Structures are given as structure tokens and as C-alpha cells.
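Trainee: Next come a sequence and a model predicted from it.
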Amino acid sequence: MNPLAAVAAAIDAVRAHFADNSVEVTPDGAGGAYVIVNDIEIGNRYSPTVTWLGFHINAAYPASDVYPHYTGPLTRVDGQPHGQAIQTFDWPKRPGPGLQLSRRSNGWNPTVDNAALKAEKVITWLATQ
């Protein structure tokens, strides 16, 4: 599969996986794309409980991990600080402050891993922090 087709297939898979959500896609000019999935529910450990999730699918996909992920600003309802894998960050694709979620997949395997699955894993991980 050529790189552009792989990125397009990844975007289609994200849209299918998050069929109930609005998905924004912006080409990066280098064969990849920036993706934002809106209205992601992350449970009751954070305020707000709904945010957006953004990430970059680069032109090397599927041979490269989809990393990092970004959300809108969130605070923990228990008043504790975010853990070391979550930092405040301004992602230029979405104005204003947000969070960067550093969840690298060291064992990324392009035959089983994909952008939609990775996004779902990041959401599940965030909801349990």
C-alpha cells in the first residue's frame, strides 16, 4: 500500500471507529494528516468530562507509531496534578491551552496496530488516570 493510501485508510478507520463523533482532518502537506476527534467522553475523573482528542498520522504510517495525542484543557476532579505522561501544551492545530498525552507504543506493529485503536487505547488510559 502506498503511503498516501495508508494515511487515507487510517483516516477512514478513525471515522468508522468514532462514527458518533465529528472528525476533523487537515492534510499536513507532507503526505500525512492532523486528526481531531470531537466530543470524546473521558469519564468522571476529569473536568470537563468531554473533550477533543488530536493526533498526527505522518506519511510513514503504518510503519510509525501515532504519537503523541492531545486533548483540550482538563483538570482532575480529585485536585491532584497530572502524572508525568501528561503535560500542558499548546497544540497549534487547536487554539488555546491543552494537554499532551505521551503514550508511545514501543512495540508498534503495523500488522495489528492502527490509528483508531491507538486513539481508543489513549482514551481508555486517560480515563483511568
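Mentor: On my side now, so go ahead.
Trainee: drop to CA atoms for contacts and neighbour counts, all remaining ones
Mentor: Will do.
Trainee: Please name every helix or strand in contact with the helix ranked longest in the chain.
Mentor: Using DSSP state H to define each element, the chain has its longest helix at helix 3-17. With contacts taken as 3 or more CA pairs under 8 Å, 6 or more residues apart in numbering; DSSP states H and E, helix 3-17 sits against helix 115-127.
Trainee: Against that first model, consider the following:
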Amino acid sequence: MASLKAGVAKAIEGLRNHFPDKSIEVCATVDGAAFVIVEDVPLGPPYQQDSTWVGFFLSTACPDDDTYPFYVRGDLTRLDKAMLKNPLHPGKAFPDAESTMPKRTSVMVSRRQRNQSCWSYEPPLLKLLTVIKWMLQQ
């Protein structure tokens, strides 16, 4: 594996510590960034699926940038058969850039941090937990 930038490595360590029972796949880029997939994240209602994988990219500026966007399983469907609520974007692939990680059909979860002054206060783990919480409230 390529050498990860310190902020990226620390963010991955935080993910592994928070999800010790989950498989976390990491694909480093040549510049020290990483594509990350957390497997088997609990989901359930309002979705038909009990769990999903969650994928995202940690840039070399981590943790001082916004971890965005997040991707989840491509077959995501709601129990009530309604369309996915915005800003969920089906028909995407993750990773969507050059990577040795196999591409997965996905739904992009568009949860951009709008308050740029607090990006450094929302590390990737907190952002991931915020996205999961938001998804479950849809």
C-alpha cells in the first residue's frame, strides 16, 4: 500500500477504532489520499436493506477538508416504495476516479458541509456518523 498522509492515516485509525467489528477496505492513492469502504453499516427502516457499505474519499488535506460525497449500496430501496429522497443520487459508481479498488454500483449521498469555518471540527468519522443518522431520518 502507498504511504498515507498523516491526517488520512489518523482518520482511518479513528474509523477502525469506532467500528472494530466492521471490515474497512482502504485503497491508498499515490499522493497519500485514500478511498475507504466501511462494510455492513446498520441501516434498516426506512430502507428495505438491513445494512449497507459506505464509501468515501479522504483527500490529502484530511482532516482540514470536507469528506464528501459518500456512497452506499446501489440497490438501496425504501420500505414504502417511494423514490429516494434528495439529495440521494442513484446510478453512480464508487470509486468514481482511478483506483485499484473494484468499482461498485452505488447511490451517492450528497451531504456537503456548508459551513466552511467548521470543517476542521467535523472529522471524517463524525461526518460518516452524521450521514448515517441523516439517512435513517429520511
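Mentor: Cool, got the structure. Note that this is a predicted model, so its numbers are computed, not measured.
Trainee: still on that earlier bit, could you give the angle of the longest helix of structure 1 to helix 115-127?
Mentor: Here the directions of helix 3-17 of structure 1 and helix 115-127 differ by 50 degrees (axes from the mean of the first three to the mean of the last three CA atoms, to 10 degrees).
Trainee: Which residues belonging to helix 3-17 of structure 1 are considered buried?
Mentor: Using 16 or more other CA atoms under 10 Å as the test for burial, helix 3-17 of structure 1 gives 3, 4, 6, 7, 9, 10, 11, 13, 14, 15.
Trainee: ok, the fourth one touching residue 56?
Mentor: No. In this structure, residue 7 of structure 1 is not within contact of residue 56 by CA atoms under 8 Å, at 10.2 Å.
Trainee: so what's in contact with these two at the same time?
Mentor: Common neighbours of residue 7 of structure 1 and residue 56 (criterion: CA atoms under 8 Å, 6 or more residues apart in numbering): 32, 33.
Trainee: What lines up with residue 125 of structure 1 in structure 2?
Mentor: Using TM-score structural alignment, the partner of residue 125 of structure 1 in structure 2 is residue 134.
Trainee: in structure 1, which spans are strands?
Mentor: 23-27, 33-41, 46-47, 50-57, 69-71, 75-76, 86-89, 98-101 (DSSP state E).
Trainee: So which of those has the densest surroundings on average?
Mentor: Sort the strands of structure 1 by mean neighbour count, taking mean count of other CA atoms under 10 Å, and strand 69-71 sits at the top with a mean of 25.
Trainee: what's the average distance of it to structure 2?
Mentor: With mean CA distance after the TM-score superposition for structure 1, strand 69-71 of structure 1 departs from structure 2 by a mean of 0.3 Å once superposed.
Trainee: With that, I have no additional questions.
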